[in-house]
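Visitor: Sharing a sequence plus its predicted fold:
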Amino acid sequence: MAKIETEPPAWRQVYAEISKRIRTGKIPVGEKIPSLVQLTAEFGIASATGMKVMRALRESGLIRTVPGRGSFVADPEHWEPEGSA
């Protein structure tokens, strides 16, 4: 019998929290977001889970990554509507 998950996976929970911080302005446009190391420490997740969060944030247009500098909150014009990811 297949196992039915009652909670969203960890990466979705972390994605939702970071997305909320961005959308409410707690992390303002242009500001650097927490690094992968910081995400794993803050949320107690594996680095692979953190990478999935970062990828989802990029794909939803919430962040942009600059090689060698980090990831930053993107302009709201690039954001997908809430709940799209």
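Guide: Here it is on my side, so go on.
Visitor: Going by C-alpha atoms from here, please, whenever you check contacts or count neighbours.
Guide: OK.
Visitor: ok, now which ones touch residue 47?
Guide: 36-37, 40 (Cα atoms under 8 Å, 6 or more residues apart in numbering).
Visitor: Narrow these to those that are buried.
Guide: Neighbour counting by 16 or more other Cα atoms under 10 Å classes 36, 40 among these as buried.
Visitor: try it against this one:
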Amino acid sequence: MADVIRERITDGTYPPRTRVPSVVQLATEFGIAQATAQKVHRGLRDEGLIYTEPGLGSFVSRQQD
């Protein structure tokens, strides 16, 4: 699942500063546990691909030049 989200960010499906699907939405889309989807979100944050605004959601980070 992380590879799919990473690809969506890279190919522009999720452009910079746009919201990415929530943990619940990802769990539903991929048919996985919410805990697993949370780990994917955390990994993408650790990679610097997304950031989270408390109360607002997670967003694609600006691409590095």
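Guide: Thanks, I have it. Values in this document were obtained by computation on a predicted structure and should not be read as measured data.
Visitor: Where helices are concerned, which of the contacts of residue 47 of the first structure count?
Guide: Among these, the subset assigned to helices under DSSP state H consists of 36-37, 40.
Visitor: and these as TSV, adding distance to residue 22 of the first structure?
Guide: Below are these laid out as TSV (distance: Cα to Cα, whole Å):
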residue	distance to residue 22 of the first structure
36	16
37	19
40	18
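Visitor: Closest to residue 57 of the first structure out of the residues you listed?
Guide: Compare each of these with residue 57 of the first structure using Cα to Cα and the shortest gap goes to residue 36, at 12.3 Å.
Visitor: That closest one corresponds to which position in the second structure?
Guide: Superposed on the second structure with TM-score structural alignment, residue 36 of the first structure falls opposite residue 23.
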